[in-house]
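>>> what would the 3D arrangement of this be:
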Amino acid sequence: MLKGLGGLGDMAKMMKTAQEMQGKMAQLQEDLAAMTVTGESGAGLVKATATAKGELTGLDIDPSIFHPDEKEVAEDLILAAIKDAQAKATERSQQEMQNLTESLGLPADMKLPF
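The predicted model follows:
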């Protein structure tokens, strides 16, 4: 490509690859913000929806869990659903990052962003 300039040709290729990776990372961040996951507890009595970035966006609670003498149970179910949604968001985000690194020809266990 740039014959006679030593490693400059490789440097130009590396810079182009870095710019491509940066663009794909930006797109992935947008995609993760648009993807949703749903965590649940109590056999679906409480459902929490979050983006793949982990931002809680919704909560669906079956009214049958609200009994004044079982307040702690309702709180535990809500907390469990939120934690489940956050765990699924983390898993989805890691899966998407791994897909990106593999598509760029990088090792699957490489952690992005650096």
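>>> could you use CA atoms for every contact and neighbour count after this?
Fine.
>>> so for the residue nearest to the spatial centre of the chain, what's the nearest residue that isn't a sequence neighbour?
Centroid check for the chain by Cα atoms, centre = their mean gives residue 93 as the closest residue, at 2.3 Å. In space, and not counting its chain neighbours, residue 93 is closest to residue 52: 5.7 Å by Cα to Cα, 6 or more residues apart in numbering.
>>> surely the one you found meets residue 29?
No: between residue 52 and residue 29 there is no contact under Cα atoms under 8 Å: 9.3 Å.
>>> and residue 49, that's in a helix?
No: under the criterion used here (DSSP: H, G, I helix; E, B strand; the rest coil), residue 49 is strand, not part of a helix.
>>> in terms of secondary structure, what does the lengthiest helix in the chain contact?
Longest helix in the chain by number of residues (criterion: DSSP state H): helix 71-103. Packed against helix 71-103, as judged by 3 or more Cα pairs under 8 Å, 6 or more residues apart in numbering; DSSP states H and E, are the following elements: helix 8-34, strand 36-41, strand 46-51, strand 56-61.
>>> before we compare anything, build this one as well:
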Amino acid sequence: MKARLPQGYGPKNMNQMIKQAQEMQERIAQVQDEIEESEFKVSAGGGMIEVTINGKKELTALEIKPEVVDPDDIEMLQDLIMAAVNEAVRKVEDEASSRMAEVTGGAAGLPGMPF
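Take a look at the predicted model:
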């Protein structure tokens, strides 16, 4: 008895699947480049601290309002900076996840996917 594959399977369908996978890889690379070139600005402490981070999660700018600098309370300043930087990193990651989900149709997190 011979096993038969359902109609639509075979070399032609496999070539189409490979082409689609290659197109998806190209689109993923394009989106990653776009994200890396983007800048994300976040503030903390009611705008007293403002950080700008790029899509590579590198801090590119830090602005501290003079009125938030209290020599007797350095811990508060440190906390505000950490909060702003962490929020900026989350913003980059959320944007990357969202954009990749659009490209992959929600296949993010599968083995072999670059995100």
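>>> quick revisit: give me whichever of the helices and strands packed on helix 71-103 of the first structure is most buried.
Per-stretch averages of neighbours, counted by mean count of other Cα atoms under 10 Å, single out strand 46-51 among these, with a mean of 24.
>>> by how much does that strand deviate from the second structure on average?
With mean Cα distance after the TM-score superposition for the first structure, strand 46-51 of the first structure departs from the second structure by a mean of 1.2 Å once superposed.
>>> which stretch of the second structure lines up against that strand?
Under TM-score structural alignment, strand 46-51 of the first structure corresponds to residues 49-54 of the second structure.
>>> picking up where we left off before, the second structure: which residue goes with the residue nearest to the centre of the first structure?
Pairing criterion TM-score structural alignment: the partner of residue 93 of the first structure within the second structure is identified as residue 96.
>>> so that match sits right up against residue 35, yeah?
Yes: counting by Cα under 8 Å, residue 96 of the second structure touches residue 35, with 6.7 Å between them.
>>> on that earlier part again, and the residue nearest to residue 93 of the first structure, what does it touch?
The neighbourhood of residue 52 of the first structure, defined by Cα atoms under 8 Å, 6 or more residues apart in numbering, consists of 32-37, 88-90, 92-93.
>>> ok, the residues you listed in the second structure, which still hold?
Among these, the contacts conserved in the second structure (both residues aligned by TM-score structural alignment, their matches' Cα atoms under 8 Å) are 32-37, 89.
>>> could you count how many residues lie near residue 66 of the first structure?
When neighbours are counted by other Cα atoms under 10 Å, residue 66 of the first structure registers 14.
>>> just tell me what it corresponds to in the second structure.
Aligned by TM-score structural alignment, residue 66 of the first structure pairs with residue 69 of the second structure.
>>> repeat that for residue 19 of the first structure.
For residue 19 of the first structure, the aligned position in the second structure is residue 22, judged by TM-score structural alignment.
>>> any idea how far that match is from residue 28 of the second structure?
Separation of residue 22 of the second structure from residue 28 of the second structure (Cα to Cα, to the nearest Å) stands at 10 Å.
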